[in-house]
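Trainee: Fold the following for me, if possible:
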Amino acid sequence: MRSTQVCSLASQASAAVARSTVAATAVASRTSCRKTASFPLRAASKLPQTPALARSYATQHQGQSSSSSSSSSSTTSRRRSVTPFNDDGHVPWGELSGGEKTARAAQQTFNLGMVLVGVVLTGGVCYFLFTEVFSPNSKVSNFNRAVDRIKADHRITDLLGDSRKIIAHGEETANKWRRARPIASTERTDSQGEHLVMHFHVEGPRAEGMAYLHLLRRPGQSEFSYQYFYVDVPGHDRIYLEKSVSSAPGDKKGTLFGIKWA
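Mentor: Okay, here's the model as predicted:
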């Protein structure tokens, strides 16, 4: 009886050991299978995916280029067209169309022409001012020198009055400003040289009169010389400040039978 129980216990123990061994073997096989299955996935994940990356980069590059081209085209479309009236030079020459380049060239040509016209006009005004006002041989300079000589001559101041109150002016006009009255003068050129003949009014506290002068600049000379210069005051004899031998009007001497008569 006892031997039978011992045998049954031994058989049970051996069966339990066998079951545990089988279980351990199954667990080990499942673990190895899992490791075997996970390894190819990890290896596959580490492999370089060259075609896919290339396609992704090309797609991204095309998107960027298309966006940049669209932005540039939108910028160009937003820019107003250049015309000769609104061109300020901010748009580079390379970005202009053919018509816009023509418009800019026309505007620059017009601006250059205006500058040249301004230079010519400025030069003309400067030349006129120098020859008519500032030049020592201009009419204004000769007029001023003649007035100074009249004020410095005591014979004239005795008739007209205080030299500081003597006024000289041109012909009578509707303009009440005496300095704006034109001085009557003529200029001519002949074989003798350049002639300048003028007359003007002189007024003082006591009387008034007329001044006459004739200037001549002979060829080769740089300055004018007086042919005559005198002042007529009504009721008084003519006062000569300069007198040439045969150029003073109204004072010529005639000849009869070879005899000079006053």
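
Trainee: going forward, measure contacts and count neighbours with C-alpha atoms only.
Mentor: Noted.

Trainee: Check the offset of stretch 57-77 from the chain's centre.
Mentor: When distances are taken as CA atoms, centre = their mean, to the nearest Å, stretch 57-77 is centred 40 Å away from the chain's centroid.

Trainee: Would you mark the buried spots in stretch 159-171?
Mentor: Across stretch 159-171, burial judged by 16 or more other CA atoms under 10 Å covers 159-161, 163, 166-170.

Trainee: Let's see this one next, to set against the first:
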Amino acid sequence: MSLVHLRPSPLLRPSLLLSHPLLPRTSQHTYATQNSSAAPRRRNVTVLSDDGRYTWGELSGREKVARATQQSINFVVVLAGAALTGGVFYLLYTEVFSPNSKTWQFEKAVERVKNDARCTALLGDRREIQAYGENTWSRWARNRPIATTFEKDQQGREHMRMNFHVAGPRNSGTVFVHMVKPTDTNEWEYRLLALEVKGYSRVVLEERHDPKVGGELKIFGIRWK
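Mentor: A predicted model of the protein is given here:
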């Protein structure tokens, strides 16, 4: 009996099965297209969307202009903020902490009244004395403003006149302040500091008259020796 050798059909070879027209196949081109579509797309850099993730060398010409514009705007904003902060500190110093401010002189005058035995005899315990300004018609205003006026005389000296109210456990009264800033100095000098309580004599803490000019007293434009 003879043996019959069977050969595999050429149609069943693996190489032929992969290239058979009726079978689906995935080419390298399709695989590369899928990989490229899955990769994140680069976002364009604009003035509003620049977050610094791309270096300067990676930017196009238009994107470099956008980044430069954004940095310029940020620089201007920082400068404006610094100028505004400096202005606030300057205003706070000149209006509150400077010895030439009316707030400073107000606090100083209040302390003078509290430390004077004649004033505490009329008003009461210095620890209970309160000082405040004028009443205001505005219901939104929390602080009572201090009545203050500034003016200059013929010699160029600056005058400050101020009055405020004080109240203690015994009585209440009004404090009058008149100060002058000479032309050769930058410090205020008292011309008058007095307390008036209704029904009592005026208490004068400071009172100075203007000295004679060149050894002569000038009144109404006439110099008197």
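
Trainee: returning to that earlier point: in a markdown table: the buried residues of stretch 159-171 of structure 1, plus distance to residue 42 of structure 1.
Mentor: Formatted as a markdown table, the buried residues of stretch 159-171 of structure 1 follow (distance: CA to CA, whole Å):
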| residue | distance to residue 42 of structure 1 |
| --- | --- |
| 159 | 132 |
| 160 | 129 |
| 161 | 128 |
| 163 | 123 |
| 166 | 122 |
| 167 | 119 |
| 168 | 118 |
| 169 | 117 |
| 170 | 116 |
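
Trainee: if I look at the counterpart of residue 93 of structure 2 in structure 1, how far off is residue 141 of structure 1?
Mentor: In structure 1, residue 93 of structure 2 lines up with residue 130, judged by TM-score structural alignment. Here residue 130 of structure 1 is placed at a distance of 11 Å from residue 141 of structure 1 (CA to CA, to the nearest Å).

Trainee: returning to what we had before: closest to residue 114 of structure 1 among the buried residues of stretch 159-171 of structure 1?
Mentor: residue 170 (37.7 Å; CA to CA).

Trainee: Tell me the spacing between that closest one and residue 152 of structure 1.
Mentor: For residue 170 of structure 1, the distance to residue 152 of structure 1 equals 20 Å [CA to CA].

Trainee: do you know how far the residue sitting nearest the centre point of structure 1 is from residue 121 of structure 1?
Mentor: What sits nearest the mean C-alpha location of structure 1, by CA atoms, centre = their mean, is residue 115, with 8.2 Å. Residue 115 of structure 1 sits at a distance of 10 Å from residue 121 of structure 1 (criterion: CA to CA).

Trainee: Could you do residue 74 of structure 1 as well?
Mentor: Computed with CA to CA, the distance linking residue 74 of structure 1 and residue 121 of structure 1 is 47 Å.

Trainee: so the helix or strand containing residue 217 of structure 2 aligns onto which residues of structure 1?
Mentor: For residue 217 of structure 2, the element it lies in under DSSP states H and E is strand 217-219. Alignment of strand 217-219 of structure 2 against structure 1: no match, by TM-score structural alignment.

Trainee: same question, stretch 103-123 of structure 2
Mentor: The aligned range for stretch 103-123 of structure 2 in structure 1 is 140-160, by TM-score structural alignment.

Trainee: and if you look at stretch 159-168 of structure 2?
Mentor: On structure 1, the counterpart of stretch 159-168 of structure 2 by TM-score structural alignment is residues 195-204.

Trainee: What lies in contact with that stretch?
Mentor: The set of residues external to stretch 195-204 of structure 1 that reach it, using CA atoms under 8 Å, 6 or more residues apart in numbering, is 160-163, 165-171, 183-189, 208-217.

Trainee: In helices only, show me the residues you listed.
Mentor: residue 160 (DSSP state H).

Trainee: okay, now residue 204 of structure 1: neighbour count?
Mentor: A count of nearby residues for residue 204 of structure 1, using other CA atoms under 10 Å, gives 19.

Trainee: any idea how far the counterpart of residue 73 of structure 2 in structure 1 is from residue 77 of structure 1?
Mentor: Taking TM-score structural alignment, the alignment pairs residue 73 of structure 2 with residue 110 from structure 1. From residue 110 of structure 1 across to residue 77 of structure 1, the span is 28 Å (CA to CA).

Trainee: Can you show me the strands along structure 1?
Mentor: Counting by DSSP state E, one finds strands in structure 1 at the ranges 167-169, 184-189, 194-203, 208-217, 225-232, 239-243, 254-256, 259-261.

Trainee: The second one vs structure 2, average distance?
Mentor: Read that as strand 184-189 of structure 1. In the superposition against structure 2, strand 184-189 of structure 1 averages 2.3 Å from its aligned positions (mean CA distance after the TM-score superposition for structure 1).

Trainee: orientation of that strand relative to strand 208-217 in degrees?
Mentor: Calculated by axes from the mean of the first three to the mean of the last three CA atoms, to 10 degrees, strand 184-189 of structure 1 forms an angle of 10 degrees with strand 208-217.

Trainee: Check the offset of strand 184-189 of structure 1 from the chain's centre.
Mentor: That offset, for strand 184-189 of structure 1, works out to 41 Å (CA atoms, centre = their mean).

Trainee: again, but for the third one
Mentor: When distances are taken as CA atoms, centre = their mean, strand 194-203 of structure 1 is centred 44 Å away from the chain's centroid.

Trainee: can you tell me which residues contact the counterpart of residue 193 of structure 2 in structure 1?
Mentor: Counting by TM-score structural alignment, residue 193 of structure 2 corresponds to residue 229 in structure 1. For residue 229 of structure 1, the contacting residues are 211-214, 240-243, by CA under 8 Å, 6+ apart.

Trainee: Right, I'll call it a day here.
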